[in-house]
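>>> Mind folding the following:
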Amino acid sequence: MEGLEHLVEEFKTLGDKTRLRILGLLRKRELCVCDLQEVLAISQPGVSQHMRRLRLNGLVKERREGQWTYYSLNEENPLLEMILPMIPTIEEDEKRLNHAPGCKTQK
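Below is the predicted model of the structure:
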């Protein structure tokens, strides 16, 4: 039953449009919170809450570098292999990301 409960939580996590957008963006590259904040137009605490849920459910990994936290897909999660091809690329998000200043330029 424990495995089933974990799967239910993963699907609940995937049931959010913002988290699906995040996974779509992470498909191509590692990103920091400030990149996601810029693209998604939500607050840093809002992004952090989404990332926490994705991380706790094993969908993303985090890496710290100085004061910045970078996120990438957890390629060991078999559910991601199934779900990623279904997540469309959102061109507007990609354009915003290409113009985002990035964490290292912020103080």
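>>> use CA for all of it now, contacts and neighbours both
Fine.
>>> check which helix or strand covers Glu81.
helix 78-83 (DSSP states H and E).
>>> got the buried residues for the helix or strand following that helix?
Next along the chain after helix 78-83, taking DSSP H and E as the criterion, comes helix 91-99. The neighbour-count check on helix 91-99 (16 or more other Cα atoms under 10 Å) flags Asp93, Arg96, Leu97 as buried.
>>> Kindly report the same for stretch 7-15.
Buried residues in stretch 7-15 (16+ other Cα under 10 Å): Glu10, Thr13, Leu14.
>>> Another for comparison:
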Amino acid sequence: MQVSTVDVEKAASILKLLGDKTRLTMVKLLDSNDCCVCEFVEIFKASQPAISQHVRKLKDAGIVREARKGQWIIYSLNKESEYFPLVQDVLHHIPSQDFKLQELAEQGLRISCE
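Down below sits the predicted model:
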């Protein structure tokens, strides 16, 4: 198995992005689920502009990608990213955050933008 490497500058930049608790939690959620900003707003009890800023940083780094679904934008982990193996290694050490989405579902707020 070939292990891909990322130069130190890029790795530091990705790890700095993931060093933020909100972004790290977002990425862990996206590891097993696709989400829209409105779900993150509910999960993190933060404003839509604040959440959009976090998502934009992850997207600009290539960690996250977006897909349009009607008028909504759904975010997912970018498994084609050159940083995906590094991100996956980090996520391997983080406990599942899926309970946050289960709580949303129980409140009837899962994909509340539809």
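>>> What does the TM-score come to for these two?
The TM-score (TM-score structural alignment, normalised by the length of the first structure) is 0.83; 103 aligned residues with a Cα RMSD of 1.9 Å.
>>> which residue lines up with Ser13 of the second structure in the first structure?
Matched by TM-score structural alignment, Ser13 of the second structure corresponds to Glu9 in the first structure.
>>> what distance separates whichever helix or strand its match is part of from the centre of its chain?
Element membership for Glu9 of the first structure (DSSP H and E) is helix 2-14. How far helix 2-14 of the first structure lies from its chain's middle: 17 Å, per Cα atoms, centre = their mean, to the nearest Å.
>>> Nearest spatial neighbour of the residue nearest in space to the middle of the second structure, chain-adjacent residues omitted?
Centroid-nearest residue in the second structure, with Cα atoms, centre = their mean: Val27, separated by 2.9 Å. Leaving aside its chain neighbours, Val27 of the second structure sits nearest to Leu77 (6.9 Å; criterion: Cα to Cα, 6 or more residues apart in numbering).
>>> Show the contacting residues for Arg63 of the first structure.
Thr69, Tyr70, Tyr71 (Cα atoms under 8 Å, 6 or more residues apart in numbering).
>>> Then Cys34 of the first structure?
Gln44, Gly102, Cys103.
>>> Show me what it aligns to in the second structure.
Cys34 of the first structure maps onto Cys38 in the second structure, by TM-score structural alignment.
>>> For that match, what is the enclosing helix or strand?
Here Cys38 of the second structure is assigned to helix 37-44, by DSSP H and E.
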